[in-house]
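Give me coordinates for this.
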Amino acid sequence: MQRIEVNLARNGYIIEVGTGFLTGDGPDRVDFGRWLKGRTCLVITDDNVAPLYSEKLRRRLKDGGAERVELITFPAGEGSKTLATVTGFYGEMVKRGCDRKTLILALGGGVCGDMAGFCAATYMRGVDYIQIPTTLLAQVDSSVGGKTGVDLPEGKNLVGAFKQPLHVWIDVATLSTLPVRELRSGLAEVVKYGVIMDRDFFSFLEQHAEALSALEWPVVNHVVSHCCRLKARVVMEDEEDRSGRRAILNYGHTFGHALEKVGGFARFTHGEAVAVGMMMAAELCVRRDPQRFSSLLNRQENLWQRLNLPRYAEGFDPGQVLAAMRSDKKYENGRTCLVLPRELGCCAVEYDVPESEIVEAIRARCR
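Model (predicted):
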């Protein structure tokens, strides 16, 4: 079991990464009891994850001392990530007698964690919650850092709050039940860390791409734990996105969120859109300085191919993608704002990038 500390001024917590403590088919065990005695536990999950793990989690919570365990499910997918869905959670919680001592457990992927966390941040002005991510994307990214929220028709994550979890429990064995496409989505967030923070980690991924795709557990454990350490480091430096340091985690995301929106949240998963968005960001850099950035683009291209990540947004209109980017919350007062590499392993936020350059980078990946 790997333990990663997220040391914050207040509300710090531990991330535990292991194999089998939820699925029951691995060597690791966790102490569920430390927060449960006498409390009502509310498990929020989607209708894909519920049949796989909700009963196993319920038994562990009861064995750990929970007084009562309630379950709320919602339809899986980004389309459920709305205020209407969370409003439904509130109503169910009132009906079931949930109070300020209720502990919410987010069991699922990024959509589940974002909504359950937002519900925890707002129900009765705040209740505790724990993240139990079951997708690779959520394990290496969205479950760590306290960003919660929902989408609006105008764009992704436009309503939300910072709410740190009490704890993050990651059982990598849950990845064995993940559809291939969802696993691929998580791989996009994994490789992002190599580009923005850690060139040695990028090289490790190049050396172990096939083992990672095949879910060889020692490799998976190392990758998930290392990504959590990198994410925790950034969160500790800039917990609430005030200094701009945390913005580097958005590499590829401004392009990616626009692709998701233009595609009606159906053409690409989040990770797939980010994968293409990172290629667009690299294309922009190459167009500015081919000699400096061609190697980075080529290494991204090669690793993306080996991990079967999408590299193009075929059939998309560059003008529509650019228009969608303008509503991204990372734009400030109408100023363009992108995370761009300086070299492999180092990125920076850049403002006022000319839209002419942006649209050409988009066009290069919209063949």
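
Going by C-alpha atoms from here, please, whenever you check contacts or count neighbours.
Fine.

Check the spacing between Ala281 and Gly252 real quick.
Distance, Ala281 to Gly252, using Cα to Cα, to the nearest Å: 6 Å.

the more surrounded of these two?
It is Gly252, of Ala281 and Gly252, that has more neighbours when counted by other Cα atoms under 10 Å, with 26 against 23.

Would you confirm that the more buried one contacts Glu272?
No - using Cα atoms under 8 Å, Gly252 is not in contact with Glu272, being 10.5 Å away.

Tell me where the longest helix sits in this structure.
helix 217-237 (DSSP state H).

Between Ala281 and Gly252, which contacts overlap?
Common neighbours of Ala281 and Gly252 (criterion: Cα atoms under 8 Å, 6 or more residues apart in numbering): Val339.

returning to that earlier point: after the longest helix of the chain, heading C-terminal, what element do we hit next?
The C-terminal neighbour of helix 217-237 among helices and strands, as given by DSSP states H and E, is helix 253-262.

next structured bit after that following helix?
Following helix 253-262 in sequence, per DSSP H and E, is helix 270-288.

I'd like to know which elements that next one is packed against.
Using 3 or more Cα pairs under 8 Å, 6 or more residues apart in numbering; DSSP states H and E, the elements in contact with helix 270-288 are helix 180-196, helix 253-262, helix 290-306, strand 337-343, helix 355-364.

Same list (those) but as TSV, adding mean neighbour count and distance to Val349.
Shown next, in TSV, are these (neighbours: other Cα atoms under 10 Å; distance: least, Cα to Cα, whole Å):
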stretch	mean neighbour count	distance to Val349
helix 180-196	22	11
helix 253-262	26	12
helix 290-306	16	17
strand 337-343	21	4
helix 355-364	18	14
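
right, so of the ones you listed, which gets closest to His208?
Taking Cα to Cα, helix 290-306 is the member of these nearest to His208, at 10.1 Å.

host element of Asp151?
Here Asp151 is assigned to strand 147-152, by DSSP H and E.

now Trp169
Using DSSP H and E, the element containing Trp169 is strand 167-171.

what comes into contact with that strand?
Residues contacting strand 167-171 (Cα under 8 Å, 6+ apart): 13-23, 129-134, 139, 143-144.

could you measure the residue with the largest distance to the centre of the chain against Val353, distance?
The centre of the chain is farthest from one residue, Gln291, which by Cα atoms, centre = their mean lies 32.7 Å away. Distance, Gln291 to Val353, using Cα to Cα: 20 Å.

To check against the first, give me the structure of this:
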Amino acid sequence: MTEELANDTTTVIEVDGEATYPILVGRGLLDCVPALLGPQPAKILIVHSAAVGRVAEDLRDALQPHYGQVLLAEVPDDEPTKRIEVASFCWQILGQAEFTRTDAVISIGGGVVVDLAGFVASAWQRGLRLVQIPTTVLAMVEVAIGGENGVNTAEGKNAVGTLYPPAAVVCDVDLAVTLTRAEILTAFAEIAKCGFIAEPEILELLESDLERTTDPSTPEFRRAIELAIRVKARALSHGGGGAELLHYGYALGRAIEHAERYQWRHGAALAVGMMYAAELGRMTGALSDAAVERHRKILSSLSLPLTYPAGRWSGLLAMMQRGAQAGPGMLRFVVLDDIAKPRVLTGVDDSMLQFAYQEVSS
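Next up, the predicted model:
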């Protein structure tokens, strides 16, 4: 399959972990979907957001000659609506159309749609074939890869979910051209993170020409997307070093997201989290002043926040401890000894954690 799909304009990146599946990166890739689905499905459900309704309709029309029935399910693409009731709406469609385990689900949309469709596919008949087609930068480089799916409840974000890898992920960078500038810049926090922990070429692209690197129409944009995907695919694959290193900036970032009731974009919270991790790395390890300043310059060039209010530390610390199910001194942080040299730091005294926070507080 990989050899069949690879060509001069398409890159195929394999995730080789508990499950093996391809991630396609390129332009105009929707023609590859029938090959990814295979001949077995008789019925297909395309779960999509309103913003990409025309794309979903065009894909339905292209698939219809190959399969018995292709249905559309439009769902909201905002975090508060990622609920079990919306998943139930999709299951109702599957049930009424008598989908069986040999049938398939396709997602087309941002992170919420990808999460939701993955959860729907994983639970129906104990698992339908799933092809994810992310249409936002964050979904391409983070949400669609790894098989983590879920819905939100009153008890928390993604409180109910599954680990269910897709059959394939299709990252057609042409689908990102409709995104706002703010959406792209904020999502680039995840891409910059991959540069800091593993792939300095990403940082060099951003430093040399930020405008072109964040413009979906350019080769530089596609290259940055591809490099970030390679970082995550390697981490998830056997012998790749493990997924924990992908959590650079996540400890404080996730606490900020929770404190802000998820009204902050993920990339904004992650940016503050990475600055905090950089300061912690400088205080407890070998990270140089120059590397910390490089964080500051790159993240600020993306118009991302670098600080958070000083009086919020106690609540953030409690949230980090709760999220890690750990007591004082037991938190785990990913820090850097240098660019592309991450490690896990444990057993840090609370006073040092607070001191590092003072460096990123406003």
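
Going by secondary structure, the closest residue to Val219 of structure 1 other than its chain neighbours is in what exactly?
Leaving aside its sequence neighbours, Val219 of structure 1 sits nearest to Leu212 (Cα to Cα, 6 or more residues apart in numbering; 6.1 Å). Using DSSP H and E, Leu212 of structure 1 falls within helix 209-213.

Just the buried residues of that helix, please?
For helix 209-213 of structure 1, the neighbour count (16 or more other Cα atoms under 10 Å) marks Ala209, Leu212, Ser213 as buried.

That helix - contacts with which helices or strands?
Going by 3+ Cα pairs under 8 Å, 6+ apart, helix 209-213 of structure 1 lies up against helix 217-237, helix 290-306.

Any chance of the helices and strands packed on helix 270-288 of structure 1 in a markdown table with distance to Glu92 of structure 1 as columns?
A markdown table is the format used below for these (distance: least, Cα to Cα, whole Å):
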| stretch | distance to Glu92 of structure 1 |
| --- | --- |
| helix 180-196 | 29 |
| helix 253-262 | 30 |
| helix 290-306 | 43 |
| strand 337-343 | 40 |
| helix 355-364 | 43 |
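
among those, which is nearest Gly277 of structure 1?
The nearest among those, by Cα to Cα, is helix 253-262 at 4.7 Å.

and that closest one, what other elements does it pack with?
Partner elements for helix 253-262 of structure 1 (3+ Cα pairs under 8 Å, 6+ apart): strand 155-162, helix 270-288, helix 318-325.

Comparing those, which comes out most buried?
Compared across those, helix 270-288 shows the largest average neighbour count, a mean of 25 (mean count of other Cα atoms under 10 Å).

Touching that helix from outside, list them.
With Cα under 8 Å, 6+ apart, helix 270-288 of structure 1 has contacts from 137, 184-189, 192, 251-257, 259-260, 292-294, 296-297, 300-301, 304, 309-313, 339-341, 357-358, 360-362, 364-365.

Could you do stretch 294-305 of structure 2 as well?
185-186, 188-189, 192, 203, 206-207, 210, 267-269, 271-272, 274-275, 278, 306.

ok so, going back, could you dump the helices and strands packed on helix 253-262 of structure 1 to CSV with distance to Pro218 of structure 1?
CSV is the format used below for those (distance: least, Cα to Cα, whole Å):
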stretch, distance to Pro218 of structure 1
strand 155-162, 33
helix 270-288, 23
helix 318-325, 39
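
for the closest residue in space to Leu83 of structure 1 that isn't next to it in sequence, what are its contacts?
Using Cα to Cα, 6+ apart and skipping the chain neighbours, the partner closest in space to Leu83 of structure 1 is Val150 (6.4 Å). Residues near Val150 of structure 1 by Cα under 8 Å, 6+ apart: Lys81, Thr82, Leu83, Asp114, Met115, Phe118, Lys156, Asn157, Leu158, Val159, Gly160.

Mind doing that once more with 6 Å?
Applying Cα atoms under 6 Å, 6 or more residues apart in numbering, we find Val150 of structure 1 in contact with Lys81, Thr82, Asn157, Val159.

what about the third one, distance to Phe32 of structure 1?
For Asn157 of structure 1, the distance to Phe32 of structure 1 (Cα to Cα) stands at 31 Å.

Next: Leu175 of structure 1.
Taking Cα to Cα, one finds Leu175 of structure 1 at 21 Å from Phe32 of structure 1.

Same question for Asp151 of structure 1.
Asp151 of structure 1 is 32 Å from Phe32 of structure 1, by Cα to Cα.

Give me the more crowded residue out of those two.
Between Asp151 of structure 1 and Phe32, counting by other Cα under 10 Å, Asp151 is the more crowded of the two (20 against 17).

was I right about the more buried one contacting Asn157?
Yes - Asp151 of structure 1 is within contact range of Asn157, at 4.6 Å (criterion: Cα atoms under 6 Å).

Val43 of structure 1 versus the spatially most central residue of structure 1, what's the distance?
Closest to where the C-alpha atoms of structure 1 average out (Cα atoms, centre = their mean) is Ser142, at 3.0 Å. For Ser142 of structure 1, the distance to Val43 of structure 1 equals 18 Å [Cα to Cα].

Can you give me the buried ones in stretch 50-68 of structure 1?
Using 16+ other Cα under 10 Å as the burial criterion, the residues of stretch 50-68 of structure 1 that qualify are Ala50, Tyr53, Ser54, Leu57, Arg58, Arg60, Leu61, Lys62, Gly64, Gly65, Ala66, Arg68.

Quickly check those for the two that are furthest apart.
It's Ala50 and Gly65 that sit farthest apart of the buried residues of stretch 50-68 of structure 1, by Cα to Cα, at 21.2 Å.
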